[in-house]
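Okay, here's the prediction I keep looking at, along with the sequence it came from:
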Amino acid sequence: MEPKIKNRLTWRLRVMLAERNITTATELKRRLESYGYEITSSQLTRIIKERPERISTDLLDHLLAILRCEVTDLLRLDPIEKDQGGDDQPAPVVEKSEQPQKRRVRRVPDSEDESSDLTGPKITPFPISPSK
């Protein structure tokens, strides 16, 4: 069988930033703020690192103004070859973490106190003497 050719949008923000000598997310954030667009650092970093599932047209307008480019410079339609029997979604990219995960150790209490449970120790009210 002949493989199907499908197109996929490629997010090229990192390439455009490199071509414009914008080297950090902080610098891009500063430029966006000077144009009057507010965005958190974590949102901006996520948009730079990977292709966003959704992007507001307002942010896209500001990125195009800062980078002095067209939409086709940021989003490119690239062909992808897939086998006929394969699914439509591309295989997820699994990145190995550089540091091994630490094992979590469950700590056991030193003493088993019957007057306490998961909510804490039982509370005993103070005795109230009868008033005269």
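Looks like it arrived, so ask away. What you see is a predicted model; the values in this text were computed from it and never measured.

Could you use CA atoms for every contact and neighbour count after this?
OK.

Helices of this structure, start to end?
Applying DSSP state H to the chain gives helices spanning 13-19, 25-34, 41-49, 57-67, 71-74.

want to compare, so here's the second one:
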Amino acid sequence: MKRRVEYSWRLREIMAARGLNNISDIMPLLIERGIDLSPSQLYRMLGQRPDRISLALLGAICDALECSVEDLCQFRIEAASSRKRVAAGDSGVVDLNSTIRPKRARIRPAE
């Protein structure tokens, strides 16, 4: 059984809890820490769950908001079954004699 790691990105919630409601509120805090993002990059980070993020940016966000990585990202492990399950009473075996009928071959002389 495979396991998948899922996470929820809570940057907007933590910003709201700290009284930061706009992009312009957090941008100066990140610039103080050496992170210069465009407003559109910061907007995407607030609105969407990032697939990749640099550790420098993650550290700057955690320092600016006085939180930890666990506060920003809540991780959960989900089990994903890779095998198909067979329904009860269905053995999954196909009887070829009843389902497939061979076609008669026709042999013609070469012209």
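In hand now; what should we look at? Being a predicted model, the structure only gives us computed values, none of them experimental.

before we move on, back to that, of all the helices of structure 1, which one comes closest to residue 117 of structure 1?
Evaluated over these, closeness to residue 117 of structure 1 peaks at helix 41-49, with 40.2 Å, by CA to CA.

Report the angle between the closest one and helix 25-34.
Using axes from the mean of the first three to the mean of the last three CA atoms, to 10 degrees, the direction of helix 41-49 of structure 1 lies 110 degrees away from that of helix 25-34.

returning to that earlier point: so which of the helices of structure 1 is nearest residue 120 of structure 1?
Among the helices of structure 1, helix 41-49 comes nearest to residue 120 of structure 1, with 37.9 Å by CA to CA.

What range does the closest one cover in structure 2?
Aligning helix 41-49 of structure 1 against structure 2 (TM-score structural alignment) gives residues 39-47.

ditto for stretch 16-27 of structure 1
For stretch 16-27 of structure 1, the matching stretch in structure 2 spans residues 14-25, with TM-score structural alignment as the criterion.

measure the matching stretch end to end?
This stretch, stretch 14-25 of structure 2, spans 13 Å end to end (CA to CA, to the nearest Å).

Repeat that for stretch 47-62 of structure 1.
Using CA to CA, the gap from the first to the last residue of stretch 47-62 of structure 1 comes to 14 Å.
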